[in-house]
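Asker: Can you look at this prediction? I've put the sequence above it.
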Amino acid sequence: MLSIIATLCRWLDHPEQRRLRREFALWVQRVLLRRKPFAERSILQGEEIQDLEEVQQMLAERMNEWEKEWEQRGLKKGRQEGRQEGRLEGEAHMLARMLERRFGPLNDQQLERIRSADEQTLWAWSDRVFHADSIDEVLDSQS
């Protein structure tokens, strides 16, 4: 958007095009900047934009703030996903340990099924460990 506005500023650089520059600025303010994500970030703060150069300057100032905000959101999301993934790995490891203690060593296919299972499946299998007579009975999807 910044490059488009910069191009418009260059194209409409002549004094006789001042009114057209203002109309473009108002259009950007009333149409584009009222949409997400701009509207959510109160870019206008109650101001009325008078010229395209104001739009360009305002957007340029806000871009760095938005970039930092998006980076923080990404880091937060990454930490949440990492915790979820770590918890799932821990649950899979615990189930494998319980199965080995009860029934003996697991084969590669059984270990892979456990590692690739979702949380709900791991919980269901964990519940079966105490009542099943074999590893296959625990990992049976029909039970």
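Answerer: Received the coordinates, thanks. Numbering: from 1, shown residues only.

Asker: For the rest of this, base every contact and every neighbour count on C-alpha atoms.
Answerer: Noted.

Asker: Give the helix, strand or coil label for Ile43.
Answerer: Per DSSP: H, G, I helix; E, B strand; the rest coil, the local secondary structure of Ile43 is coil.

Asker: I figured it was touching Arg62, is that so?
Answerer: Yes: counting by C-alpha atoms under 8 Å, Arg62 is a contact partner of Ile43 at 7.4 Å.

Asker: which of the two has more neighbours?
Answerer: Neighbour totals were compared for Ile43 and Arg62, and Ile43 leads with 18 against 13 (other C-alpha atoms under 10 Å).

Asker: Use this one as the comparison:
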Amino acid sequence: MAALFRLENSRDAAAIQRILRHLTDWLHAPQQAGLRRSFTEWLRRVLLPGRLPDITIPAMQELQEVDDMLAERVQEWYAEYERKGLQDGMRKGMAQGMEKGRCDEARRILLGLLTHRFGPVSPEVEAQLQEADVATLEAWTLRVLDARCPEDLFND
């Protein structure tokens, strides 16, 4: 009975697996075949559909089959989570790389315009350009036409 309550309170497939392994060991005797089948049927029809709604639960006769099915599913889920994590990481990395590229290009253009118009810029101006984001660099680029000196870009 305690195993039944632990199964009902389990949070994930790995916890269910641990309890199932304990149950399989505990109910291994041939005279407990009926109880094993009852547990298996309850797992298949009640517990697993409620805990794992996204998977189709095949017909099973023994607790070991449930354990095997869960072990296979858990491996598939880990592989899927890993794949999704890699995809998300790549997507975020590409977005960050593109943003950095846009920022570097905006900085390069603004520095070129400043140098063309005013000559070499001071280290202080270069430092401000290095710290600015793309939107700020683009706004400053528009101010180059009206600026009397590079420092005018930074005055709102």
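Answerer: Structure's in. What do you need? Just so you know, these numbers come straight off a predicted model, no measurement behind them.

Asker: which other helices and strands contact the lengthiest helix in structure 2?
Answerer: For structure 2, the longest helix by residue count, based on DSSP state H, is helix 63-118. When contacts are defined as 3 or more C-alpha pairs under 8 Å, 6 or more residues apart in numbering; DSSP states H and E, helix 63-118 of structure 2 packs onto helix 13-26, helix 33-42, helix 123-131, helix 134-143.

Asker: Glu151 of structure 2: which of those helices is closest?
Answerer: Within these, the stretch nearest Glu151 of structure 2 is helix 123-131; the backing value is 7.1 Å (C-alpha to C-alpha).

Asker: Could you give the residue range in structure 1 aligned to the closest one?
Answerer: Mapped onto structure 1 using TM-score structural alignment, helix 123-131 of structure 2 covers residues 108-116.

Asker: Let me know the angle separating the longest helix of structure 2 from helix 33-42.
Answerer: 30 degrees (axes from the mean of the first three to the mean of the last three C-alpha atoms, to 10 degrees).

Asker: Pull the distance from helix 63-118 of structure 2 to the chain's centre.
Answerer: Helix 63-118 of structure 2 sits 9 Å away from the centroid of its parent chain (C-alpha atoms, centre = their mean, to the nearest Å).

Asker: Now check Pro150 of structure 2 against structure 1: what is it aligned to?
Answerer: Using TM-score structural alignment, the partner of Pro150 of structure 2 in structure 1 is Ile135.

Asker: Give me the number of neighbouring residues for whatever residue of structure 1 lines up with Glu105 of structure 2.
Answerer: In structure 1, the residue equivalent to Glu105 of structure 2 is Gly90, according to TM-score structural alignment. For Gly90 of structure 1, the neighbour count with other C-alpha under 10 Å is 13.

Asker: Phe5 of structure 2 versus the residue positioned nearest the centre of structure 2, what's the distance?
Answerer: The centroid of structure 2 falls nearest to Gly85 when counting by C-alpha atoms, centre = their mean (4.5 Å). Separation of Gly85 of structure 2 from Phe5 of structure 2 (C-alpha to C-alpha, to the nearest Å) stands at 34 Å.

Asker: And for Leu86 of structure 2?
Answerer: To Phe5 of structure 2, Leu86 of structure 2 is 37 Å away according to C-alpha to C-alpha.

Asker: between the strand or helix carrying Ala25 of structure 1 and helix 2-11, how big is the angle?
Answerer: Under the criterion of DSSP states H and E, Ala25 of structure 1 resides in helix 18-30. Per the same axes, to 10 degrees, the angle that helix 18-30 of structure 1 makes with helix 2-11 is 160 degrees.

Asker: just checking, what packs against helix 18-30 of structure 1?
Answerer: Applying 3+ C-alpha pairs under 8 Å, 6+ apart, one finds that helix 18-30 of structure 1 contacts helix 52-103.
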